[in-house]
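Peer 1: Need the 3D shape of this:
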Amino acid sequence: MSFETYDDLFEVVSEQYTAQKYRETLDLLDAEGAKFPEHASMIAYLRSCMAARIGLPEHAIQILSEAVARGFWYGAETIRQTPSWISLQGDPEFERLAAVCFQRQLEAVKDPKMYILGPDELGPYPLFFALHGNGDNSMHTLYGWNNLIDIDWILAAPQSAQAESSDGYVWNNQSAALRQLVQQFTDVGNEYQVDPERIILAGFSMGGETALRLALIGPIEARGFVLLGPGGPTIDDPEEWLPEIREAKGRNLRGYILVGEHDRTIPHDQIKRMVKLLNDNGIPCELEIIPGLRHAYPSNTLEYLQRAFNFIGVA
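Peer 2: Modelled structure (predicted):
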């Protein structure tokens, strides 16, 4: 069995894990995982978990040791609450690796990263300020939207300070997230000349919910928002957004929401309800369903973004 994408591999891994086929899952990850180096940290984590599940604690710890040696780390919640690692708690080598991970987690919280791609010449240029999903990171955001530099946009990808692992960051504390993002937005303006009339706030998954809140509340004066597979606790209950939606009315804000046809992690009916609430309350918003896509970035992002930019009026 061979896989072209990490999503395809992860889907089969999830199915086998649910069926308690732990040995088969480990063998599959050993055979296919190296094809996806951008997900090496997660693959190492899954391999270690499977090794522990089939009664190979020394092998599980060795896999973790190799991951830590490569610079990866897993946060306190993952270390202590992963069911597969319960049997490893208290082992001297496991505890040594845990201590290294905890220190790296503290350092990540202190210094949240942001990656920026943009034209070399002086601007001003339009800005696409894009947030990663929960459990993801800003490097994947760059990969997801990198075609933007082909049309002379600044692409800024801030990374949350709420760190769960070396490649997994979350936006769970929304108040802290918004404060951080306002500061990072300011940092972009200090480095690049930004066109204030063409600022787009964007986000994938929980980053989509966060970007929408940032746009509606208005600490950053954006022209519009682009959300890909937006998800989160309040996306599931669109009526909770009514105060923020009504507050944003009259600010000339427009939005575009993209959802994968086969995205089963996102409640499609609730997304449609959200789009209706936005339109009914004076914030024009378009919904586009991407054929064949699951909860992921489409391969041809520029095609969808150009339609989004035309609708918002920043093309």
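
Peer 1: hey, let's count contacts and neighbours off CA atoms from now on
Peer 2: OK.

Peer 1: who are the neighbours in contact with the closest residue to Pro119 other than its chain neighbours?
Peer 2: Excluding its sequence neighbours, the residue lying closest to Pro119 (CA to CA, 6 or more residues apart in numbering) is Asp152, at 6.0 Å. Each residue near Asp152 by CA atoms under 8 Å, 6 or more residues apart in numbering is listed here: Gly118, Pro119, Tyr125, Pro126.

Peer 1: The structure of the following sequence is requested for comparison with the preceding one:
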Amino acid sequence: MKVLTFQEFTRQLSELYDKKQEITQAFEFLQQEYLRFPEHADQTYYWRIFMAARLGKQSLALQLFQEALDHGYWFSPDQLEKDEDLISLHPLPAFQKMVEICRQRLAEAHANARPELLVREPAKHADSLPLLIALHGNWSDARSTQEAWSDVTTRGWLLAVPQSSQMIGLNSYTWDDRQQGSHEVFTHLAVLNRTHTIDPERVVLGGFSMGAGLAILLTLRQSTKACGFVVLAPYLSEAELETLSDLLDRQKIMGRRGYIMVGEEDTRCLRPYPKTQW
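Peer 2: Coordinates of the predicted model:
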């Protein structure tokens, strides 16, 4: 029997939930399978809370929220207050009290937030290693990101997965502050160059969503001296998009390459770009 991975579990759950008429089925599937993934309990708790709320099970949603807090988990206060799936809980005093607990825990976590780096060695070592630096998306972390990129280690690449210090929730980080994020990636690269023999001609940046956008900017601006980027569903602000034409023109001379993968229904990534050839 094929083992259900967390990625496959998430995909199946999303497919059910996106079909509005199958939310009940999605919740039943989640309740049946979530115990398989104790290392992702913070995520599965949140999903169970908002699905229960969507199904009109407010008492169950509050019970799950309290249970999550009792186990030491917490969620982004901003997300809790803006998530439309939780709108039926917003007027309830018990919900607001638990949101305040999350706000307190976020403040405590902010005081100790530091950039981190996960490194996976290649299966076979060489005198000089190619390096892939993979940046997580917003609302994610390095731990849940590294598996998606780990196959490169079987091909002789060193994999480095930075985790932003910009915390917004438990195991949830962002790259919203581009300057700070750029500095952290640059610092990680400097450390890697001290601890490993890196091939400077084969340093590639990768990433997803907001992390993908940062990977593009770092490569094109040559903040990290990367030879190219490979990204999935990148997000760039309108102001960042405006700068791309000039940045891309410079790459034609320098020979750098970039690959962008995006789903055909991803309207945020496929919105019109201002006079930019990707």
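
Peer 1: picking up where we left off before, which of the contacts of Asp152 of structure 1 has the largest number of neighbours?
Peer 2: Pro126 (22 neighbours; other CA atoms under 10 Å).

Peer 1: that's a strand at that one, yeah?
Peer 2: Yes - under DSSP: H, G, I helix; E, B strand; the rest coil, Pro126 of structure 1 falls within a strand.

Peer 1: shouldn't it be in contact with Leu201?
Peer 2: No - using CA atoms under 8 Å, Pro126 of structure 1 is not in contact with Leu201; the gap is 11.2 Å.

Peer 1: distance between the helix or strand that contains Ile101 of structure 2 and the chain's centre?
Peer 2: Ile101 of structure 2 belongs to helix 93-112 when assigned by DSSP states H and E. Relative to its parent chain, helix 93-112 of structure 2 has a centroid offset of 22 Å by CA atoms, centre = their mean, to the nearest Å.

Peer 1: Mind listing residues that contact that helix?
Peer 2: Contacts of helix 93-112 of structure 2 (CA under 8 Å, 6+ apart): 62, 65-66, 74-77, 80, 89-90, 167-170.

Peer 1: rerun at 10 Å
Peer 2: Here helix 93-112 of structure 2 makes contact (CA atoms under 10 Å, 6 or more residues apart in numbering) with 58, 61-63, 65-66, 69, 72-81, 86, 89-90, 165-170.

Peer 1: Which members of these are positioned in helices?
Peer 2: Gln58, Ala61, Leu62, Gln63, Phe65, Gln66, Leu69, Pro77, Asp78, Gln79, Leu80, Glu81 (DSSP state H).

Peer 1: Give me the nearest residue to Phe37 of structure 2, chain neighbours excluded.
Peer 2: Per CA to CA, 6+ apart, closest to Phe37 of structure 2 is Phe6, 7.0 Å.

Peer 1: List the contacts of that neighbour.
Peer 2: So Phe6 of structure 2 contacts Gln12, Glu33, Tyr34, Arg36, Phe37, Glu39, His40, Ser144 (CA under 10 Å, 6+ apart).

Peer 1: picking up where we left off before, tabulate the ones in helices among the contacts of helix 93-112 of structure 2 (TSV), appending neighbour count and distance to Glu265 of structure 2.
Peer 2: Converted to TSV, these look like this (neighbours: other CA atoms under 10 Å; distance: CA to CA, whole Å):
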residue	neighbour count	distance to Glu265 of structure 2
Gln58	20	33
Ala61	25	31
Leu62	20	34
Gln63	12	36
Phe65	23	33
Gln66	17	37
Leu69	16	36
Pro77	20	29
Asp78	13	27
Gln79	14	24
Leu80	21	27
Glu81	15	27
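
Peer 1: Which positions within the helix holding Ile101 of structure 2 qualify as buried?
Peer 2: Phe95, Gln96, Met98, Val99, Cys102, Arg103, Arg105, Leu106 (16 or more other CA atoms under 10 Å).

Peer 1: Among these, find me the one that's closest to Ala148 of structure 2.
Peer 2: Nearest to Ala148 of structure 2 out of the buried residues of helix 93-112 of structure 2 is Leu106 (CA to CA; 27.3 Å).

Peer 1: now the closest one: how far from Leu232 of structure 2?
Peer 2: Leu106 of structure 2 sits 29 Å away from Leu232 of structure 2 when distances are taken as CA to CA, to the nearest Å.

Peer 1: With Leu131 of structure 2 instead?
Peer 2: Distance from Leu131 of structure 2 to Leu232 of structure 2, by CA to CA: 18 Å.

Peer 1: Have a look at those two and say which one is more surrounded.
Peer 2: Per other CA under 10 Å, whichever of Leu131 of structure 2 and Leu232 has more neighbours is Leu131, with 28 against 20.

Peer 1: Under the alignment, what does that one map to in structure 1?
Peer 2: Counting by TM-score structural alignment, Leu131 of structure 2 lines up with Leu127 in structure 1.

Peer 1: ok, now Val204 of structure 2?
Peer 2: Val204 of structure 2 maps onto Ile200 in structure 1, by TM-score structural alignment.
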